[in-house]
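> Sequence plus the predicted model coming up.
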Amino acid sequence: MEIPRLLDGRLKFRHLVLVDALSRQGTVVGAAAELHVTQPAATRSLHEVEDILGVPLFERGPRGITATVFGEAFTQHARAVLAQLTQAGRHVMELAEADRGTVVVGTHLAGSNVLLPRAIAALKQRHPYLTVIVREASPEALLLELEAGRVDLIVGRLTAPSGEGMVRRTLYDESVGLVVRASHALADRPGIELAELMEYPWILPGPQTALRREVEELFTRHGFGLPENRVETTSFLTVRQLLLETEVVAVLPSLIIRDDSRLARLPVPLEPIGHSVGLTLSATRTLSPSAEALIAALEETASGMAPPA
């Protein structure tokens, strides 16, 4: 019986790691730097895996490399294999060390301020020696991390249904509002129109987020372009400090300001902007005991979070 070419001993795990890095970095130089190897070594390894497969995985150009249709397909499988190996190693360690496992959770603005800290606190009460690693990034970057097994789950806004290898579970629904500091000139004024706010500085979500696209559509419906005086960020620490120190107007999920008397929500309706906060998981991987424990804490915490008035 003929041995499949990928199982004949020539393909190494370093090849899979390299293909993943090349796909994310977009250059051989960037991938080599990430993996701490020389550029010639990275190029040689890429030639090796292309020779094994018999097809080109990347097209070389003046600005870097672009995955071919073969490269896109193989990268997806390479990440799945790497994710399974990462999960297997951690699962064995957790079984051996009982309550001393590790869970890696990715998050972005809509999941990081209230829900996740409370859930981690509850988890640590029950499992004090379980390590929780929190990674904050854009939703798109976190999905790549989840696909490659570098994070176990993502907590944040759900912008798509389950599918394409991902399972999404809703934890709660939340509205989005315009927020200023409590001492802002507009904080106590009723009947504010969106037009009045266009003269103020704004904080908008990053252009890579679904919320940003919805805010842009809101402006367009009212005949406005983007505010010229603006900051774009998904860092809550940056948003909060700017709110407290300036006259800026920010677009934020309602729960973020719920327990902070220094901030106020303006009475400007943003319907239909709102969102569901929940979990994004890999549909193809078995969760570790540590990940299951964090998910249970997240679900319990979310059930006790009444929607803001």
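Cool, the structure landed.
> switch to C-alpha atoms for all contacts and neighbour counts from now on
Will do.
> In contact with residue 68, which residues?
56, 57, 58, 59 (CA atoms under 8 Å, 6 or more residues apart in numbering).
> tally of neighbours for the residue nearest to the first one when sequence neighbours are not counted?
Leaving aside its chain neighbours, residue 56 sits nearest to residue 50 (5.7 Å; criterion: CA to CA, 6 or more residues apart in numbering). Here the count is done by other CA atoms under 10 Å, and residue 50 has 17 residues near it.
> between the contacts of residue 68, which is nearest residue 17?
Of all these, residue 57 has the smallest distance to residue 17: 13.9 Å, by CA to CA.
> For residue 71, give me its contacts.
Going by CA under 8 Å, 6+ apart, the list of residues near residue 71 reads 56, 57, 58.
> That one and residue 282: what is the separation?
21 Å (CA to CA, to the nearest Å).
> sorry, back to before: where helices are concerned, which of the contacts of residue 71 count?
Among these, DSSP state H puts none in helices.
> out of those, who has the most neighbours?
Going by other CA under 10 Å, residue 57 tops the contacts of residue 71 with 24 neighbours.
> Distance of the closest residue to residue 230 other than its chain neighbours relative to residue 139?
Leaving aside its sequence neighbours, residue 230 sits nearest to residue 202 (CA to CA, 6+ apart; 4.6 Å). Per CA to CA, residue 202 is found 22 Å from residue 139.
> here comes the other one, which I'd like you to weigh against the first:
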Amino acid sequence: MGVRLDDIDYFLAVAAHGKIRAAAAALNVSQPAITQGLQRLEKEIGFPLFERSSRGMQLTAVATQFRERTQALRASLGDAIKEAADMHLGALGLLRVGVSPLYAQRLFVPATVALHRQRPAARVRLMLNLNDALIAALRLGDIDLSVNALPGAIPPDLQALPLMDDALCLVVREHHPLLSKRRLRLADLVDAQWILPGPAVAARRSVEGRLAEGGLPPPRVLVEVSNTAGGLLNALMVQSDLVSIMSEAQLATAHGAGLAPLAMADARFTRTIGALTRKGVALPPLAQRFLELLQETARAEPGSTGRGAKRPGRG
């Protein structure tokens, strides 16, 4: 019968998300379709792919290497299909880009406006999401590049182009009881309730790591959000005693109205914002030009890295 392409997609999605339900939601298919696809694939290749437990789906040892090879092959096939489709349609180009909501206005919008002026026939497909979803989409070949906070260690299958530095800070509503403490310490947050992104998002891991370094338990997350850039976060914060994390640049906008940063060194996290691409995959000319425009946009921003980083997609 042979291996079905959609079964490979199901396998890669479950490997990325760790759960069948999350993979089904990401692919917009039913959970039984995912389960049946995994069963077909395991029967076809002759070995189990996952160890199933209450914590989710963990790759078997042999499936880890299988994932690396099939992920690269699937991405290459997606590129080939896209290239052929563009040639068939006579399209001048399609830019597929993923962007963190925090940097859509600051980086994506100015670079896209400049691109439209230079290439008015070019089309843009935008994915607006948090880091974990963007990196998963990039690995699957669904986007050409992502613009987001760079992970502390760049995964070996990806490469990064640093653009600028930004800082996150812990925030609360104005007149929050924590703000009245004369010498605020990390230990004062032990009883706090939090509003944070999901556990796979880098900002959430930064908070958890900082608390762990102080010998404190993980944050008690009362509200888990998939987008920390919208007005909903502000509305929840100003009407409660929840603690959250926010970009310093975002705090200075309307989304930060009524909020204040916690005044202690341990409540601030410096990070680098950049563009991620797949290593060894040549970028389409349109995506390459967009990267150059992102660099120009970032140089005009406070906190620009000014680094002469190697351009992605050139080997």
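Cool, got the structure. Computed from a predicted model, the values in this text were never measured in an experiment.
> sorry, back to before: can you tell me the SS state at the residue nearest to residue 56 of structure 1?
State at residue 50 of structure 1, reduced to three classes by DSSP: H, G, I helix; E, B strand; the rest coil: helix.
> That one and residue 59 touch, don't they?
No: assessed by CA atoms under 8 Å, residue 50 of structure 1 is found out of contact with residue 59, at 11.6 Å.
> shared neighbours, those two?
Both residue 50 of structure 1 and residue 59 lack any common contact, where contact means CA under 8 Å, 6+ apart.
> if you go through structure 1 in chain order, where are the strands?
58-61, 64-67, 102-107, 131-136, 153-158, 166-181, 202-204, 230-232, 249-253, 263-265, 274-282 (DSSP state E).
> most neighbours per residue, which of these?
Of the strands of structure 1, the one with the most neighbours on average (mean count of other CA atoms under 10 Å) is strand 153-158, at a mean of 26.
> That strand - contacts with which helices or strands?
strand 102-107, helix 109-112, helix 139-147, strand 274-282 (3 or more CA pairs under 8 Å, 6 or more residues apart in numbering; DSSP states H and E).
> residue range for the last one in structure 2?
Mapped onto structure 2 using TM-score structural alignment, strand 274-282 of structure 1 covers residues 270-278.
> Mean distance between the matching stretch and structure 1 after superposition?
When structure 1 is overlaid, stretch 270-278 of structure 2 sits 0.8 Å from its aligned residues on average, using mean CA distance after the TM-score superposition for structure 1.
> what's the offset of that stretch from the middle of its chain?
The chain centre lies 10 Å from the centre of stretch 270-278 of structure 2; the measure is CA atoms, centre = their mean, to the nearest Å.
> what's the answer for stretch 19-27 of structure 1, then?
Mean C-alpha position of stretch 19-27 of structure 1 versus that of the full chain (CA atoms, centre = their mean) differs by 19 Å.
> what about the most centrally placed residue in structure 2, distance to residue 216 of structure 2?
Centroid check for structure 2 by CA atoms, centre = their mean gives residue 131 as the closest residue, at 1.2 Å. Computed as CA to CA, the residue 131 of structure 2 to residue 216 of structure 2 distance reads 25 Å.
> same thing with residue 180 of structure 2?
Going from residue 180 of structure 2 to residue 216 of structure 2 by CA to CA gives 21 Å.
> What's the separation between the aligned residue in structure 2 for residue 241 of structure 1 and residue 194 of structure 2?
Superposed on structure 2 with TM-score structural alignment, residue 241 of structure 1 falls opposite residue 235. To residue 194 of structure 2, residue 235 of structure 2 is 14 Å away according to CA to CA.
> how many neighbours does the corresponding residue of structure 1 for residue 292 of structure 2 have?
In structure 1, the residue paired with residue 292 of structure 2 is residue 296, using TM-score structural alignment. Neighbourhood size, residue 296 of structure 1 [other CA under 10 Å]: 15.
> mind listing what the closest residue to residue 160 of structure 2 other than its chain neighbours touches?
Distance criterion CA to CA, 6+ apart; nearest residue to residue 160 of structure 2, sequence neighbours excluded, is residue 276 at 4.6 Å. Residue 276 of structure 2 sits next to 145, 146, 147, 148, 150, 158, 159, 160, 161, 312 when contact means CA under 8 Å, 6+ apart.
> and the second one, what pairs with it in structure 1?
Residue correspondence to structure 1 (TM-score structural alignment): residue 146 of structure 2 is matched to residue 154.
> which residue packs closest to that match, ignoring adjacent ones?
residue 106 (4.5 Å).
> so that neighbour sits right up against residue 140, yeah?
No: with contact defined as CA under 8 Å, residue 106 of structure 1 does not reach residue 140; the gap is 11.0 Å.
> Could you identify the longest helix within structure 1?
helix 69-97.
> What's the average distance for that helix when superposed on structure 2?
Mean for helix 69-97 of structure 1 is 2.8 Å (mean CA distance after the TM-score superposition for structure 1).
> Next, the buried residues of that helix.
If you call a residue buried by 16 or more other CA atoms under 10 Å, then helix 69-97 of structure 1 has these buried ones: 71-72, 74-84, 87-88, 90-91, 94.
> Can you tell me how far residue 286 of structure 1 is from residue 139 of structure 1?
From residue 286 of structure 1 across to residue 139 of structure 1, the span is 22 Å (CA to CA).
> What of residue 159 of structure 1?
In terms of CA to CA, residue 159 of structure 1 sits 10 Å off from residue 139 of structure 1.
> what's the answer for residue 82 of structure 1, then?
21 Å.
> do residue 114 of structure 1 as well
Applying CA to CA to residue 114 of structure 1 and residue 139 of structure 1 gives a distance of 18 Å.
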